[in-house]
Structure formats: structure tokens, C-alpha cells
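**Student:** Pasted the sequence and its predicted model underneath.
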Amino acid sequence: MAVLTEEQNMLRDAAKSWVQDKSPVTAFRKMRDSGAELGYDTAAWNEMAEMGWAGVIIPEEYGGSAFGYLAMGLILEETGRTLTASPLLASALGAASALVLGGSEEQKQAWLPKIAEGAIVATLAIDEGPHHNPEKVETSFSGGKITGKKTFVLEGMAADLLVVSAKGPDGVGLYLVKADDAGVKRTRLQLADSRGAANVEFDGAAAEPLSGGASTLEKVLDRARAGLAAEMLGAATQAFETTLDYLKTRVQFGQVIGSFQALQHRAARMFTELELARSTVEAALTAIDNDSPDVPELVSLAKAKMGDTFHLVSNEMVQMHGGIGMTDAHDSGFYLKRARAAEAAFGNQAYHRDRYARINGY
């Protein structure tokens, strides 16, 4: 466990208390059953913004608290535990990072205070195919306009501002596009994990460039990947703890099933993998806060390790709960579906193993 400051401890404790009281898994089930078009409860998101969570990585001069990425990771870990759906990752981390790293002073003044107070939702629009591949960009920018398409844009239907990757005069870079522009068309997607997402088409939409080109794009993606890994850590940890409680209470053949050595071994493996995964996630977030040169490899290590671990734990949660674990009436299916969607977002295990190898010269 990382050594936390007083502010970080307070943020974590506040997040833990809020998600348990206001956003348990039953709240996610209610949102899913309601067919909410945006894929999250807007009232809950407003409460999160009021608590300052949308401004955690945003500098104070733009309405944020500048607590850093480890602090944001602690919040995301707690929301991950109860599968809380919100624009926190897409808007307050991903898009906000793009503006902090590549925005002009005018762009920062125009958008960051609104993101920090939750007045708008912003998101990244990066991928153009079924898999994460930010290097493959066909969307183009010319004459102040963007043309192309993006797939699986997180919170794509809720977004007021899109941070879009496109090929410009100087290569691939990031651009700001208002979602209500006449040249933007959005199509809602229904994902397995019931979160909000959309495919987005751009037909001559007005756009403003951010600075830094491909370098800024990669830095922004690494921050989003680390934040998602933190959320996955929280969900996997809760899935394990729920399963462990079941092993201690479920009786079969006259014995508590947790007394069976085969299940003990499987539980021990999950615990060990979770501890290892926690170390990689916290190392990645801390490296971002410290602006370390090894951020890319640490982020890819964390995302790949967390993907494997969440995959394992979500599978075991279903299997160890037996028949009830296979039904929609039990929460285990929610964790399994979230695991699969989170694995694919911002690069799956194969993508990040390959990237880690390339960074290290293999």
C-alpha cells in the first residue's frame, strides 16, 4: 500500500463512505434496469462533482484541487468497488489531462473550470476500429475542420466536449470539438457492462488544436490507462472479498466450502495476484505524479497485470458462487461484464505486453 498524505487519506475515506451509502451495486442495477441513455445516474454524478472529485487533477487556478493522479486513483478504486458508473474517468481524468498538458491558456480558462465543477462532460475520442490502436489514425484535420470517425467513445452520448485525435499538418495530434457542432453525429452503443459509449462521426466539424502532437496524445492515454487500472483494482478487490465471504458461509456436504483445500488454493492465488496488481497500479500513478521517465512502461505493466487479475477474479467469482453466480439476480455477472469491457478499453493485455516489450527494446 502506498504511503498516503493526510489529504489523500481523507479523499479515500470520503469516497469509501459515499459509494457505500449513495452508490452501492444496487444503485448500478437500478440504473441498468432503467435503461438510462447516458449510462450513469446524473444526480449521483452531480454529487460527485460537488465533492470536488471532478477537479482532483486540475490546477487550483482553474477551479481544481491539484491533488494529483494517485489521489484520483484512490477515488476511482472506491467507485470501482461498487461499479459506480460516471464520467469521472473520461471527463475529470482523460479529457482534463489533455487540456492540462496540451491546452493553451485560453483553452484552459474556457474548459477546465467547467470540467472541475461538473458543469460539462468531456471525453477522449481516439480509436477508429474494434480494438485500441491509437497509432492508426485516419481522421484528418484541415482548415480548422475535422473529418472522420471514432468508435467506442466512453461517455460519448453525454459529452459536451470531445478531445479528438486526428492527422494534421504536423502529424497526429489532439483537437477540441464541441459535441453540439453540426458536423458531429453520435450513435449510442449498448455495451455488455451497461456503461455509456457511442460511435462518433465528424463531417467538417470545427476544431481547435491542442499543443504537443503525438507526445501529448501518448501522455494523456497513459493517464487514462492508469486511472482505469485503479478502477479495475477496486472492482477486482470487491469481487474477491465478496467471494471470500461466500466461501466462509456457504455449506455443502455438511461443511463450509472454504474448508476445502482446492478452494483455499484458488482464493490464495487471487489474493496474491491482487497484491501484485496493487503494487503495479500504485507505482504507475505515483510515477505520473512525479513525472518519471518510466511512466509508459509502468502504465503498460499496470494495465496488463490488472487486466489479467480482474479477468481471473471475475471468473472465479462466478464459478465459486455456483448456480446463483450464473444468474442476473446475483452481482457476480456485473463484475465479469465490467472486467471484459475494462480489459478492452485503452488497450488489452496483449496490446500492453507488446508495448512494454517494445519500450524495453525487445
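**Tutor:** On my side now, so go ahead. Residues are numbered from 1 along each chain as shown.
**Student:** can we go C-alpha only for contacts and neighbour counts from here?
**Tutor:** OK.
**Student:** can you give me the strands for this protein?
**Tutor:** Along the chain, counting by DSSP state E, strands occupy 122-125, 140-142, 145-154, 161-168, 171-178, 184-190, 196-206, 208-209, 251-252, 255-256.
**Student:** Quick one: closest of these to Pro293.
**Tutor:** strand 171-178 (21.1 Å; CA to CA).
**Student:** List the buried residues of the closest one.
**Tutor:** Neighbour counts over strand 171-178 (16 or more other CA atoms under 10 Å) mark Val172, Gly173, Leu174, Tyr175, Leu176, Val177, Lys178 as buried.
**Student:** Give me the distance between that strand and the centre of its chain.
**Tutor:** Strand 171-178 sits 21 Å away from the centroid of its parent chain (CA atoms, centre = their mean, to the nearest Å).
**Student:** circling back to that earlier point, possible to save the buried residues of strand 171-178 as CSV with distance to Gly63?
**Tutor:** As requested, the buried residues of strand 171-178 are exported to CSV (distance: CA to CA, whole Å):
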residue, distance to Gly63
Val172, 30
Gly173, 26
Leu174, 23
Tyr175, 22
Leu176, 20
Val177, 22
Lys178, 21
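**Student:** ok so, going back, out of the strands of the chain, which one sits most buried?
**Tutor:** Highest mean neighbour count among the strands of the chain (mean count of other CA atoms under 10 Å): strand 122-125, with a mean of 31.
**Student:** and that strand, what other elements does it pack with?
**Tutor:** Applying 3 or more CA pairs under 8 Å, 6 or more residues apart in numbering; DSSP states H and E, one finds that strand 122-125 contacts strand 145-154, strand 161-168.
**Student:** What is the first one packed up against?
**Tutor:** Right, strand 145-154. strand 122-125, strand 140-142, strand 196-206.
**Student:** Check it against this one:
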Amino acid sequence: MDFALSEFQQLLKEQAERFIARDYGFEQRRSLITVTPGYSEAHWQTFAELGWLGLPFSEEIGGFGGTAPDMALLFEAFGHGLVVEPYLATVLGGLAVQHAGTAAQQQAILPKVIAGDHKLALASLEVGGRQAAPHVATIAKRVGGGWQLTGHKTVVLHGASADTLVVSARSHGAVDATGGIGLFLVPAGAPGVSRRGYATVDGLRAAEVTLEQVELPDEALLGDPVGGYGLLDSLLDLAGIAGCAEALGCMQALIDRTAEYLRTREQFGRKLGEFQVLQHALVDMYMAAEQARSLTLAAALNAEAAVPERQRLVAAARQFCADAGRLAGQTAVQLHGGIGVTDELDVAHYFKRLTMLPQWFADHGQPLERFMAAGG
């Protein structure tokens, strides 16, 4: 199989890397994450101008029709720069609209998303549940010509800054049943919606979202009111691919910084890089990252495959990237010594991001469970 980048992918990769190197400095990021909303609106508009906000959406709606491998290239650059803008949250919500929404819903939301004028967030996780699992206790009740939603969503990525929430809610069935789940467009300012935003340990933002008898018109429903789980599951698998690609960017940055540190730091009258045991540690980081890269590529290339194959490969990539990221992060901190855990050094921030990435869309053990289940 030819793994060479297409001309479009090469241009996208170079464009993203150039932006990170030129306009996304570490000190600027440190300042951004300390104040609300936790990211730069100027950078967000740049994302729109560069076409990144339209990358995954169809050409008919004004996007570029990008694929999962295209997205992976962009997220790897985001990982290298520790980008904090709400790109993934908005893209996941937008893809829900593209795949399940009517033409009217798509025209009302997606052009504004692509232009950088509208942000979305996917609100699917609940207390007692796990991502990519059908645990939905939020109730969607038919009321007149519309719907009434009541429930609580937890750890909604960039939920406090979203203009519209894409909420999973159950119209019937048991709490953990795959059937009976619908996806709804909920305006963030709708009566009955309350949000509590907070910063996460890796510098991003999340929110707790409470829905108290939120009245919605029938047009708020995305597609089938009982068949939304399949789409939700595919969106979370795409998020898993994006998270793996971002982890690759973080790992490569740590490898580069650690190699440079070993080349320049002296101990006992010798460069640290001259000690063979430290060379071996750096090689272990590199090998783990390259193996993780291979699995991430396999998952991205099969993002549109049959459901069991997609789930199996994404689960394998998630688990391996989590393990490789842990090794790279811990080794980088160890080789830098005490300075490796200080807020002033970017190594600590990469370490925190690699620690959090596996938690966003898959908790401990879940990728292995999905891998075994998908394998039959």
C-alpha cells in the first residue's frame, strides 16, 4: 500500500506545522489557558481563514470533504503545538449535523461553523457511564410538537464556550440499551440549560451541563429519535483517532526536546547523551511512538470500514497510544530531572496532555474491551 501523502495532505501538513512554529508559542499558550475562555478567538478565526474548520465537511456545504487521515495530520500538528482551541468539540458536533441533520439544519449551522462564527460541543458522557458506551439517562419526552429534555451531562469538552450543544437523550428503553437514543441540537442559552465550566489538568476546558425540562421544537432532533447510537459511536471513534494523532505530536515533541537536552546538558564532566543507558531510554521513546503511529494510521485509513473492523482498529490504536504516551511522558520527565515537572517547561505540559488524552474518549480498560468484542 502507498502511504505517501497526497499533494493536498502535504500542503495541509506544511501549513499546520508553519502555523504552530510561527504563531503558537508556548508562552502565549501558557497565558491563554489561565483566562476565560481558555483559548484565542484570533487563532479561531485563523483556523477558519486557513480552511481548517471546513476540512471534514462536505464540499456541498462549503467544506473540503477531508478524510480521517487528513484530520489525523492536522491533529498531529495540534499535539506538537499543544493547541487548546475547541476544534475537536466543534468538528464532532458539526459532523453529527452533517450526517443526521436535514438540509435546513445543515444550512442553518454548518456555514457558520466553517466561517468560525459558531461553536459546537458534543454532550454525551454522563455520571456512571463511559464514553463510547450507550449509557444515557437523560430523558427526551415528546411534548406537543416538540421535545422536552431533562438530565445531566458531565465532562463536556469545551461545553461552556459552545453556542450549540449536541446532546444525546433517551426517548425509551433501558439506560444502557443501544436503542432509544436520539441526538438533539440544544441552544446553549435555552431556558433550563445551565453550564459550569472549568479548566482541566492539561489546560483545556470542559463543563458540567444540566438540562431542566428544556423545551425544544421538533426541528431540534437530528435524524432518528431512537437510532442515534450508531452515529454517536462512529463520532467517538473519530475522536479516538484524533486523540491518537494528537498524542503522536506530543510524543514527537518530547522526543525532540529530550534529545536536545541530552546533547547539551552535562553531568560528571560529560554530555548526558554520551551515557548509553540514556540513549537506550530515548530509543525506547522513539520506538513506542513509531509503533503507535502505525496503528493510528491503520485506524485512520479504516475509519469508514465495517463497524467491527473500525472499532477493533480504533480500540487497538487507543490502547497502544495510551501506553506509548505514558512511556514517552514519564521518560521525558525522568531524563529532564526535577525541571521536567515545572510549569515553566513545556515538557510538563506535554506530559499532562498525554496523561489526559486517553481519558477524554475512553476510560481505563475500555479500548481492550472494545477490541476483544469487535474481534468476535
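**Tutor:** Received, thanks. What you see is a predicted model; the values in this text were computed from it and never measured.
**Student:** Could you get me the TM-score between them?
**Tutor:** Here the superposed chains carry a TM-score of 0.94, computed using TM-score structural alignment, normalised by the length of structure 1; 358 aligned residues with a CA RMSD of 1.7 Å.
**Student:** With distance to Ala116 of structure 1 added, can I get the strands of structure 1 in CSV?
**Tutor:** Shown next, in CSV, are those (distance: least, CA to CA, whole Å):
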stretch, distance to Ala116 of structure 1
strand 122-125, 11
strand 140-142, 28
strand 145-154, 18
strand 161-168, 14
strand 171-178, 17
strand 184-190, 24
strand 196-206, 20
strand 208-209, 21
strand 251-252, 49
strand 255-256, 49
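**Student:** closest one to Ser23 of structure 1 among the ones you listed?
**Tutor:** Nearest to Ser23 of structure 1 among the strands of structure 1 is strand 196-206; the distance by CA to CA comes to 17.0 Å.
**Student:** Skip the chain neighbours and tell me the closest residue to the counterpart of Leu101 of structure 1 in structure 2.
**Tutor:** Using TM-score structural alignment, the equivalent of Leu101 of structure 1 in structure 2 is His99. The shortest distance from His99 of structure 2 to any non-neighbouring residue, by CA to CA, 6 or more residues apart in numbering, is to Leu231 (7.9 Å).
**Student:** Now which residue in structure 1 aligns to the one you found?
**Tutor:** Aligned partner of Leu231 of structure 2 by TM-score structural alignment: Thr216.
**Student:** Arg257 of structure 2 too?
**Tutor:** Per TM-score structural alignment, the equivalent position to Arg257 of structure 2 in structure 1 is Thr242.
**Student:** List the residues that contact its match.
**Tutor:** Thr242 of structure 1 makes contacts with Met317, as judged by CA atoms under 8 Å, 6 or more residues apart in numbering.
**Student:** circling back to that earlier point, tell me which of the helices and strands packed on strand 145-154 of structure 1 lies nearest to Lys16 of structure 1.
**Tutor:** strand 196-206 (23.2 Å).
**Student:** and the angle for that closest one with strand 171-178?
**Tutor:** Orientation check (axes from the mean of the first three to the mean of the last three CA atoms, to 10 degrees): strand 196-206 of structure 1 against strand 171-178 gives 100 degrees.
**Student:** Endpoint to endpoint, stretch 129-143 of structure 1 covers what distance?
**Tutor:** 25 Å (CA to CA, to the nearest Å).
**Student:** buried residues in it?
**Tutor:** Result for stretch 129-143 of structure 1 [16+ other CA under 10 Å]: buried residues His132, Pro134, Val137, Glu138, Thr139, Ser140, Phe141.
**Student:** Same list (those) but as TSV, adding distance to Gln319 of structure 1.
**Tutor:** Listed next are these as TSV, based on distance: CA to CA, whole Å:
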residue	distance to Gln319 of structure 1
His132	29
Pro134	35
Val137	40
Glu138	42
Thr139	43
Ser140	47
Phe141	49
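**Student:** out of those, who's nearest Leu189 of structure 1?
**Tutor:** His132 (16.5 Å).
**Student:** And the closest one, how far from Lys185 of structure 1?
**Tutor:** Distance from His132 of structure 1 to Lys185 of structure 1, counting by CA to CA: 21 Å.
**Student:** Leaving out sequence neighbours, find the closest residue to Ala267 of structure 1.
**Tutor:** Leu244 (7.3 Å).
**Student:** before we move on, what about Thr138 of structure 2?
**Tutor:** Gly151 (4.1 Å).
**Student:** aligned partner of the one you found in structure 1?
**Tutor:** When structure 1 is aligned by TM-score structural alignment, the residue opposite Gly151 of structure 2 is Gly148.
**Student:** Please list all residues in contact with that match.
**Tutor:** Going by CA under 8 Å, 6+ apart, Gly148 of structure 1 touches Glu138, Thr139, Ser140, Glu201, Phe202, Asp203.
**Student:** of all the residues you listed, which comes closest to Thr42 of structure 1?
**Tutor:** Distance to Thr42 of structure 1 across the contacts of Gly148 of structure 1 (CA to CA) is lowest for Glu201, with 25.0 Å.
**Student:** in the stretch 1-150 of structure 2, which spans are helices?
**Tutor:** Using DSSP state H, counting those that start in this stretch, the helices of the stretch 1-150 of structure 2 run over 7-23, 26-32, 41-49, 68-81, 87-100, 103-114.
**Student:** Please give the centre-to-centre distance between the last one and its chain.
**Tutor:** Averaging C-alpha coordinates over helix 103-114 of structure 2 and over its chain gives two centres that are 21 Å apart (CA atoms, centre = their mean).
**Student:** can you list the residues that contact that helix?
**Tutor:** So helix 103-114 of structure 2 is contacted by 48, 51, 53-54, 61-63, 90, 94, 97-98, 118-119, 219 (CA under 8 Å, 6+ apart).
**Student:** Which parts of that helix count as buried, going by neighbours?
**Tutor:** Buried, per 16+ other CA under 10 Å, within helix 103-114 of structure 2: Gln105, Gln106, Ile109, Leu110, Pro111, Val113, Ile114.
**Student:** Save these as JSON lines, and put in distance to Gln366 of structure 2 too.
**Tutor:** Formatted as JSON lines, the buried residues of helix 103-114 of structure 2 follow (distance: CA to CA, whole Å):
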{"residue": "Gln105", "distance to Gln366 of structure 2": "34"}
{"residue": "Gln106", "distance to Gln366 of structure 2": "33"}
{"residue": "Ile109", "distance to Gln366 of structure 2": "33"}
{"residue": "Leu110", "distance to Gln366 of structure 2": "32"}
{"residue": "Pro111", "distance to Gln366 of structure 2": "35"}
{"residue": "Val113", "distance to Gln366 of structure 2": "32"}
{"residue": "Ile114", "distance to Gln366 of structure 2": "33"}
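**Student:** Which of those residues lies at the shortest distance from Glu14 of structure 2?
**Tutor:** Glu14 of structure 2 lies nearest to Ile114 out of those, by CA to CA, at 20.8 Å.
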